[in-house]
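Undergrad: fold the stuff below for me.
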Amino acid sequence: GSFATLQFLTSNLHGPTLVDVVGGLGSLIALTAFLRFWQPAETWRFPDAGEEVAEDRGPALSRGQIAYAWFPWAVLSVMVFLWGLPSFKTFLNGGPPERPNALAGVSKLSFEVPYLHRLVYRAPPVGEAAPGADRATKPEAAVYDFNWLSATGTGIFLAAVISAFWLRIAPGEFVRQFGETLWKMRIALFTIACMLALAFTTKYSGSDATLGLAFTRTGWFYPFFAPLLGWLGVALTGSDTSSNALFGSLQRITAEQLKLNPVLIVGSNSTGGVMGKMIDAQSIVVAAVATEQNGQEGMILRFVFLHSVVLACLVGVVTLLQAYVVPWMIPV
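TA: Here you go, the predicted model:
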């Protein structure tokens, strides 16, 4: 309840950048406060786990030590919050066009993609065309924006540097750890880059429009299927980000053709994708390792599969209600 409430308030009052961070931190604080007033009568354990005597863990940590350990997370939250503010992001990008600052032309570099920029036209009904024309009036822009300073990753990197100073980590050790992290993430980074490349290829080839128009045949029932598409994307790719990149444009086109709220339909792609997280291969492997059930991935998949499908269908029902019964819940 605390996690969902804070997610709702953050997304509506601030934006999408800190939704999970605030929700996670808030729920941790709420759980800690709750356990000060209530303790479970019985401790649950796995059937094959016997009673273990608690080890002597030394003296309790002081509040100062706890605050010292939490400081990096506080810095991370502040940096992500700042980088998520539209006004701050505009400042980092060089300011508004009418009042540029010293960062203009330095912090954000734009490159037109050769052999693609303004060479692709949308055809009706996807693109807006003049009466009697067979294609949109304006061609599609293909511009790569290298906003190295305003990118959220820059704020996260600066938070890491500040945390390294706070924790008294030597510069050499920091560089070594950073290099090891990049090496460990090399497959994930390459995969995300490939998924984004596929998403752009889908957009500029017109595949998103073709599939989006095909899905309009589901008619008024499409809001139920929209989360299932996101669910399928995450189940296959293991990433909500990849699913959104692949199907986001498709969902928007279908929503516009059916006169539905694009915010609702595109958002349901992400919401449905969350329900696919429990059956994607990476999550199952992590769950098996974390619970010391190596080799039991198949059993875990069989156990959670029905739960995943039912929850995805429930999200579909909620989306259907938000589309036709309570549309006021979604901003226009």
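Undergrad: from here on, just use CA atoms for contacts and neighbour counts.
TA: Fine.
Undergrad: in which helix or strand would I find residue 136?
TA: Residue 136 is part of no helix or strand, with elements assigned from DSSP states H and E.
Undergrad: hmm, residue 119 and it touching each other?
TA: No. With contact defined as CA atoms under 8 Å, residue 136 does not count as touching residue 119 (11.6 Å).
Undergrad: the helices in the stretch 1-150 of the chain, which residues?
TA: In the stretch 1-150 of the chain, the helices defined using DSSP state H, counting those that start in this stretch lie at 2-13, 19-35, 63-84, 86-92.
Undergrad: here is a second sequence; please produce its structure as well for comparison:
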Amino acid sequence: APDPAYAIAETHLKQAPAKAGAWQGPHWQGWIPWVMVILVVIVWDSLHIAKIGATPIHWPGLDKQVFISLYQKPYAAVWNFEPLGTGTAIFVSALLTALATRATGQQFMAALRTTAKQGWLAVITVALTIGLAFLMNYSGMTYTLGYAVASTGMVFPLVSVFLGWIAVFLTGSDTSGNALFGNLQVAAAHQLSLDPVLFASANSAGGVMGKMISPQNITTGVAVTSLKGQEGVVLARTFKHSLFLTFLMGLVVVFQQYVLH
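TA: Here you go, the predicted structure:
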């Protein structure tokens, strides 16, 4: 029998009418941004452009001023200033896309304004989350929480994946989820004499499964489509998939830790 929730979602998930000023050009040009990003990032990585002008800045008053007992050494506080980092590569991709589609300067600036309007909340969320992660690391909260999570014992490999799932569900970013709970996972793994690399990876893998139900990602996704205002329907359609896939990933981690060693 069909799932009633799925049927309801199908009923409500309707295509909204196209807005005035919508793109009227050839549909194949919609692939241009993705092709540009792929090509530029490949070149950027192959030529190590991000390293040009990169400068490590040891933060005064904080670098190696905090001793982490788990690592038995002072904790470094280094900000890697990269003027030609990945973000610059994405901006170059946007410029090349504008040239390839023959967009005018006015159209390009309008696109930048629209992007800023749609993404400002996500940017602030990621920045604050990473700031919170640094605070938790340097204050010792991460290691205390890791010690508490380690009390789950043999079940920790399964719990580990769901921690990453929760982190990305809350923050909307796998990067932020790793920053928030990555060290926690490593600390707990050390406490249980398990593989810390595996559980740092489990945090990231679980986070990917949580990304599909993150309110920030759903909001961003529908904002650039004709499904705006139907965030709840999208969440209802993806939640079960997210939970099931996270559980499967947990079983993979359990198998890797206890069978494959």
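Undergrad: of the helices of the stretch 1-150 of structure 1, which is nearest residue 212 of structure 1?
TA: In this view, the helices of the stretch 1-150 of structure 1 are compared for proximity to residue 212 of structure 1 by CA to CA, and helix 2-13 is the closest at 26.9 Å.
Undergrad: so which elements touch that closest one?
TA: Applying 3 or more CA pairs under 8 Å, 6 or more residues apart in numbering; DSSP states H and E, one finds that helix 2-13 of structure 1 makes contact with helix 19-35.
Undergrad: so which bit of structure 2 is the helix it packs on matched to?
TA: Per the alignment by TM-score structural alignment, helix 19-35 of structure 1 matches no residues in structure 2.
Undergrad: what's the match for residue 237 of structure 1 in structure 2?
TA: Counting by TM-score structural alignment, residue 237 of structure 1 lines up with residue 171 in structure 2.
Undergrad: check residue 225 of structure 1 too.
TA: Match for residue 225 of structure 1 (TM-score structural alignment): residue 159.
Undergrad: can you tell me how far the residue lying closest to that match once chain neighbours are set aside is from residue 175 of structure 2?
TA: With CA to CA, 6 or more residues apart in numbering as the measure, residue 250 is the residue that lies nearest to residue 159 of structure 2, at 7.5 Å, once sequence neighbours are left out. Separation of residue 250 of structure 2 from residue 175 of structure 2 (CA to CA, to the nearest Å): 20 Å.
Undergrad: report the longest helix in structure 1, please.
TA: Ranked by number of residues, the top helix in structure 1 under DSSP state H is helix 297-324.
Undergrad: what is it packed up against?
TA: Under the contact criterion of 3+ CA pairs under 8 Å, 6+ apart, helix 297-324 of structure 1 touches helix 222-237, helix 262-276, helix 281-290.
Undergrad: quick one: residue 251 of structure 2 from residue 208 of structure 2, how far?
TA: Counting by CA to CA, the gap between residue 251 of structure 2 and residue 208 of structure 2 amounts to 16 Å.
Undergrad: settle it for me: which of the two has more neighbours?
TA: For the pair residue 251 of structure 2 and residue 208, the greater number of neighbours falls to residue 208 (23 against 15), based on other CA atoms under 10 Å.
Undergrad: between residue 250 and residue 175 of structure 2, who's got more neighbours?
TA: When residue 250 of structure 2 and residue 175 are compared on other CA under 10 Å, the one with more neighbours turns out to be residue 250, at 23 against 17.
Undergrad: map the more buried one onto structure 1.
TA: Residue 250 of structure 2 maps onto residue 316 of structure 1 when the alignment is built from TM-score structural alignment.
Undergrad: its match contacts residue 224, doesn't it?
TA: Yes. Under the criterion of CA under 8 Å, residue 316 of structure 1 lies in contact with residue 224, with a separation of 4.0 Å.
Undergrad: what helix or strand is the residue nearest the centre of structure 1 on?
TA: Relative to the mean C-alpha position of structure 1, the nearest C-alpha, by CA atoms, centre = their mean, is the one of residue 241, at 5.2 Å. For residue 241 of structure 1, the host element (DSSP H and E) is helix 240-257.
Undergrad: how big's the offset between that helix and structure 2?
TA: Once the two structures are superposed, the average separation between helix 240-257 of structure 1 and the matching residues of structure 2 is 1.7 Å (mean CA distance after the TM-score superposition for structure 1).
Undergrad: who touches that helix?
TA: For helix 240-257 of structure 1, contacts defined as CA atoms under 8 Å, 6 or more residues apart in numbering pick out 125-126, 192, 195-196, 198-199, 202-203, 208-209, 211-213, 215-216, 226, 229-230, 233-234, 237, 261-262, 265-266, 269-270, 273-274, 277.
Undergrad: next: stretch 144-156 of structure 2.
TA: For stretch 144-156 of structure 2, contacts defined as CA under 8 Å, 6+ apart pick out 183, 184, 185, 186, 187, 188, 189, 191, 192.
Undergrad: one more: stretch 68-81 of structure 1?
TA: The set of residues that contact stretch 68-81 of structure 1 without belonging to it, under CA under 8 Å, 6+ apart, is 17-18, 21-22, 152, 155-156, 158-160, 162-163, 166.
Undergrad: out of these, which end up buried?
TA: Buried members of the contacts of stretch 68-81 of structure 1, scored by 16 or more other CA atoms under 10 Å, are 17, 18, 21, 22, 152, 155, 156, 159, 160, 162, 163.
Undergrad: measure the counterpart of residue 61 of structure 2 in structure 1 to residue 141 of structure 1 for me?
TA: Alignment of residue 61 of structure 2 against structure 1 is given by TM-score structural alignment, with residue 115 as its counterpart. With distances defined as CA to CA, the gap from residue 115 of structure 1 to residue 141 of structure 1 amounts to 11 Å.
Undergrad: and those two? Which one has more around it.
TA: Taking neighbours as other CA under 10 Å, residue 115 of structure 1 and residue 141 compare with residue 141 leading, 15 against 9.
Undergrad: aligned against structure 2, show me the partner of the more buried one.
TA: Matched to structure 2 by TM-score structural alignment, residue 141 of structure 1 sits across from residue 76.
Undergrad: tell me which residues touch its match, please.
TA: Residues in contact with residue 76 of structure 2 (CA under 8 Å, 6+ apart) are 58, 62, 63, 64, 65.
Undergrad: distance to residue 255 of structure 2 and neighbour count added to these, as CSV?
TA: As requested, these are exported to CSV (distance: CA to CA, whole Å; neighbours: other CA atoms under 10 Å):
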residue, distance to residue 255 of structure 2, neighbour count
58, 41, 14
62, 40, 13
63, 39, 15
64, 38, 16
65, 39, 13
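Undergrad: out of the residues you listed, which sit inside strands?
TA: With strands defined by DSSP state E, the entries of these inside them are residue 58.
Undergrad: residues near the match of residue 225 of structure 1, how many?
TA: Tallying neighbours of residue 159 of structure 2 according to other CA under 10 Å, which is how burial is gauged here, yields 21.
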